[in-house]
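Engineer: Sequence and predicted structure are below.
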Amino acid sequence: MDPITTALVGYGFSATTFHLPFITVLNSFELSAISSRQCGRVQAKHPGVAWYPCAEQMIRQCDAELVIITAPNKYHFPLARLALEQGKHVILEKPFVCTVEEGEHLVALAEEQKRLLSVYHNRRWDGDFLTLQALLREGRLGEVRRFESRFDRFRPQVRERWREQPGKGAGIWFDLGPHLVDQALQLFGLPRQVSGRCRALREGSQVVDFFQVQLYYDRLEVLLQSSPYCAGPNLRFQLQGSLGEYRKQGLDPQEQRLIAGTKPVSEDWGQESAESFGAFYGADGKAQVIATTCGGYQNYFRQIASALRDGGKNPVPAEQALTVMRILELAQRSSEQGRVLTVKPEAPARRG
């Protein structure tokens, strides 16, 4: 099987941490082009790869079959549209786009062009999330009634970076919110209603840096939260049911290992250490350690390769990411209006 020639838009944190380690170690992919203003760094690290100073120029001129877009959020829509129009398959970093309307346009365009359009919701392959899915399949907690998912940090100072500057798709709700929303939808499906508090709490902050979003289901409450003032241990998941609850602290280790330079070459490279495992608490209140399932972001890329070469399924279809966008917009609107909003049935994607 010929490798999938792949072009990468951007050479920042997302590209170097979450994409390059996989497309450079998996034989199914061949890195053929990178667009970035960091010419020297790119050519030093990837001497055999074509470098372009402009993403649009690369998309139009390179012969790559697949384009991965890791540019700032406001560029997702125009770059993905151009790539699809050029007949290329596309992977977009999350969030999918900045508005539902943009997402609908891309979904329809990808279908028209008969090209794969996928969104990198990599947190579906976090070990703790895979553990949650297994516990639900097994019925370990009985009838589930409450789920809390948090992605807290201690970042009390505003930083000089695009995510913290005013603009389309900026702020923590569009940064971390897509992960938490996507995971909740994978676990429980579409909620009936949404309410949100999306605020700028830090001094000098001009974008959302805190959110607390509630998803309402029949006899199930889901709370999604992120705070920039969490200096202590992070409660990642709390799942409560009629037979007990599961609690998990700390974050999946894959991101930190990738930052540290770990190569994802073994199947267990993302295995969490035993001291970080979560626990199940039954009626007796005693903790029963639950070994965390081994995560692996490489499985996303393997499924992309299968979809492009063997007729396999897209691991994260753009239609699913569009549903995430609908919830993101509803929660933001709820925060602005100060009321609970109803989730309407989804309409088919349309071209604008």
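Structural biologist: Perfect, thanks for sending it. Computed from a prediction, not measured in an experiment: that's the story for all the values here.

Engineer: use CA for all of it now, contacts and neighbours both
Structural biologist: Noted.

Engineer: hey, where'd the helices end up in the stretch 251-352 of the chain?
Structural biologist: For the stretch 251-352 of the chain, the helices defined by DSSP state H, counting those that start in this stretch occupy 254-259, 298-309, 318-337.

Engineer: Which strands or helices does the first one pack on?
Structural biologist: Judged by 3 or more C-alpha pairs under 8 Å, 6 or more residues apart in numbering; DSSP states H and E, helix 254-259 is in contact with no other helix or strand.

Engineer: just the strands in the stretch 1-150 of the chain please.
Structural biologist: 4-9, 29-35, 50-52, 66-69, 89-93, 117-120, 144-150 (DSSP state E, counting those that start in this stretch).

Engineer: Same question for the stretch 201-350 of the chain.
Structural biologist: Using DSSP E, counting those that start in this stretch, strands in the stretch 201-350 of the chain cover 210-217, 220-226, 235-241, 244-249, 278-281, 287-290, 341-342.

Engineer: Next, format those strands as CSV and append mean neighbour count and distance to residue 155.
Structural biologist: Formatted as CSV, the strands of the stretch 201-350 of the chain follow (neighbours: other C-alpha atoms under 10 Å; distance: least, C-alpha to C-alpha, whole Å):
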stretch, mean neighbour count, distance to residue 155
strand 210-217, 22, 11
strand 220-226, 19, 11
strand 235-241, 20, 16
strand 244-249, 20, 18
strand 278-281, 20, 25
strand 287-290, 15, 30
strand 341-342, 16, 30
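
Engineer: here's the one I want to compare it with:
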Amino acid sequence: MNESTIATNPASAVAAPLQVALIGYGNAGRIFHAPLISGVPGLHLACICSNKPEAVHADWPLVRVVATPEAVFADPGIDVVVVATPNASHHALAKAALQAGKHVVVDKPCCVTLAETDDLLATAQAENRMLTVFQNRRFDSDFLALQQVLASGQLGRVVQVESHFDRYRPTVPARWREQSLPGSGLWFDLGPHLVDQALALWGVPDALCLDLACLRDGAQVNDWFHAVLHYDTRHGGLRVILHASTLVAELGPRWAVHGTQGSFTKFGLDTQEDALKAGRHPQMDALHDWGQDPQAGEVLRFDMIAGVASPVSVRRAAPNPCGNYLAYYAQLRDHLCGLTPEPPVTARDVRAVMQLLTLGEQSAAQGRVVAVPV
């Protein structure tokens, strides 16, 4: 099914909507989860747990607000709990929700350690409940475009990838992500997105090397990272570079993917986050090209003649599908309704991302390349 239509296709909606509770109404809950949940047929945003009921009711006047997570867990009518709170609280809240018989979506990253993540996965299995992580960047326009380019074989064998998520934010904001707390810093903020995309495209690497830095004046935690994933025993020695910085005033390519027969380059970030921050909702923009990216990528291809690159290259526009964050929750709904065997982000995916985040911290602390256990 086309990713741009899956979330709004009423044929896949269920007769009795799944009742969803959202814990946390900070940026993640307010900007992403609440509008996306409410925009998917078959899901009902039943309640929001927040200590700021006025802020919730200003946006969602008909949604019930509860003061404590325990009120959510004790509600027999809630089917799914979405945890969108600071990273260090994910483990305790998700575990309590699972033990209360709820399916659980955790905002990325799953937890702050691999041990905590393994404990949640074991709890979910024991309780026969779903545990998954919100990975909306799988539904970015540029990522969907790159998937199509790779599937077409136009690049030949891919040998080098650069995936950048750079911004210019020179002033350190007063928020928990910028404080010296477990799970803070850019590696645990943007790293989960880039790591998950790399794993989705090329699988688990053989090794990785991570460099972290604090570059801004007053930075308490890393605000720059540069990771290299090594695929020595598969993909012909491919190197995947994941990079993010808060001090890039003039942005380079979001993606630069190089293969034996050509390259794919893409500038600009997906437009959906900015649209959501501006108060637009996908369901409100059904007729206004939600997720359309004004900057299509390019493919530069060299056709091979007798094993030698032709002196004439061909440059063409890459596919430019619309991004669609609604598709994440639509696929989750379909899984819980028995229409698909797995959620969009599986237990294997959850653990693989957390493993690389943890090994990355180890690599940065030790200043060396770290092998990834098989």
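Structural biologist: Perfect, I can see it now. Since this is a predicted model, take the numbers as computed values, not measurements.

Engineer: out of the strands of the stretch 1-150 of structure 1, which comes closest to residue 303 of structure 1?
Structural biologist: strand 117-120 (10.8 Å; C-alpha to C-alpha).

Engineer: Average separation of that closest one from the aligned part of structure 2, please.
Structural biologist: When structure 2 is superposed, strand 117-120 of structure 1 averages 0.8 Å from its matched positions, counting by mean C-alpha distance after the TM-score superposition for structure 1.

Engineer: Could you give the residue range in structure 2 aligned to that strand?
Structural biologist: Mapped onto structure 2 using TM-score structural alignment, strand 117-120 of structure 1 spans residues 131-134.

Engineer: Need the contact partners of the matching stretch.
Structural biologist: 103-110, 120-121, 124, 328, 343, 345-347, 350 (C-alpha atoms under 8 Å, 6 or more residues apart in numbering).

Engineer: quick one: that stretch to chain centroid distance?
Structural biologist: Its chain's average C-alpha position is 10 Å from that of stretch 131-134 of structure 2, according to C-alpha atoms, centre = their mean, to the nearest Å.

Engineer: Stretch 39-50 of structure 2 too?
Structural biologist: Taking mean C-alpha positions (C-alpha atoms, centre = their mean), stretch 39-50 of structure 2 and its chain are 20 Å apart.

Engineer: returning to what we had before: to residue 67 of structure 1, which of the strands of the stretch 201-350 of structure 1 lies closest?
Structural biologist: Short answer: strand 220-226, nearest of these by C-alpha to C-alpha, at 30.9 Å.

Engineer: Trace that closest one over to structure 2 and give me the residue numbers.
Structural biologist: So strand 220-226 of structure 1 sits over residues 238-244 in structure 2, by TM-score structural alignment.

Engineer: do stretch 141-153 of structure 1 as well
Structural biologist: Going by TM-score structural alignment: stretch 141-153 of structure 1 matches residues 155-167.

Engineer: got it, and stretch 164-183 of structure 1?
Structural biologist: Using TM-score structural alignment, stretch 164-183 of structure 1 pairs with 178-197 in structure 2.

Engineer: Please apply the same query to stretch 324-340 of structure 1.
Structural biologist: Using TM-score structural alignment, stretch 324-340 of structure 1 lines up with residues 353-369 of structure 2.

Engineer: Can you mark which positions in the matching stretch are buried?
Structural biologist: Within stretch 353-369 of structure 2, the residues that qualify as buried are 353-364, 369, counting by 16 or more other C-alpha atoms under 10 Å.

Engineer: now what about the match of strand 220-226 of structure 1, what contacts it?
Structural biologist: 158-167, 186, 190-191, 194-195, 198, 223-232.

Engineer: With structure 1 overlaid, how far apart is that stretch on average?
Structural biologist: Mean for stretch 238-244 of structure 2 is 0.5 Å (mean C-alpha distance after the TM-score superposition for structure 1).

Engineer: follow-up on the earlier one: name the stretch from the strands of the stretch 201-350 of structure 1 that approaches residue 136 of structure 1 most closely.
Structural biologist: Per C-alpha to C-alpha, nearest to residue 136 of structure 1 of those: strand 235-241, 9.6 Å.

Engineer: and the spatially most central residue of structure 2, what does it touch?
Structural biologist: Centroid-nearest residue in structure 2: residue 135, 2.8 Å away (criterion: C-alpha atoms, centre = their mean). Residues near residue 135 of structure 2 by C-alpha under 8 Å, 6+ apart: 107, 108, 193, 196, 328, 345.

Engineer: got it, and residue 50 of structure 2?
Structural biologist: Applying C-alpha under 8 Å, 6+ apart, the residues contacting residue 50 of structure 2 are 23, 24, 25, 56, 65, 66, 67, 68.

Engineer: again, but for residue 48 of structure 2
Structural biologist: Contact partners of residue 48 of structure 2, counting by C-alpha under 8 Å, 6+ apart, are 21, 22, 23, 24, 25, 56, 63, 64, 65, 66.

Engineer: can I get those residues in CSV with neighbour count?
Structural biologist: Compiled in CSV, the contacts of residue 48 of structure 2 are given as follows (neighbours: other C-alpha atoms under 10 Å):
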residue, neighbour count
21, 31
22, 27
23, 24
24, 22
25, 23
56, 21
63, 15
64, 15
65, 23
66, 19
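
Engineer: ok, those residues vs residue 144 of structure 2, which is closest?
Structural biologist: The shortest approach to residue 144 of structure 2 among these belongs to residue 22, at 27.6 Å (C-alpha to C-alpha).

Engineer: and that closest one, how far is that from residue 368 of structure 2?
Structural biologist: Distance, residue 22 of structure 2 to residue 368 of structure 2, by C-alpha to C-alpha, to the nearest Å: 40 Å.

Engineer: Then residue 193 of structure 2?
Structural biologist: 23 Å.

Engineer: How about residue 43 of structure 2?
Structural biologist: Distance from residue 43 of structure 2 to residue 368 of structure 2, by C-alpha to C-alpha: 46 Å.

Engineer: ok, how many other residues are close to residue 160 of structure 2?
Structural biologist: Close neighbours of residue 160 of structure 2, defined as other C-alpha atoms under 10 Å, add up to 16.
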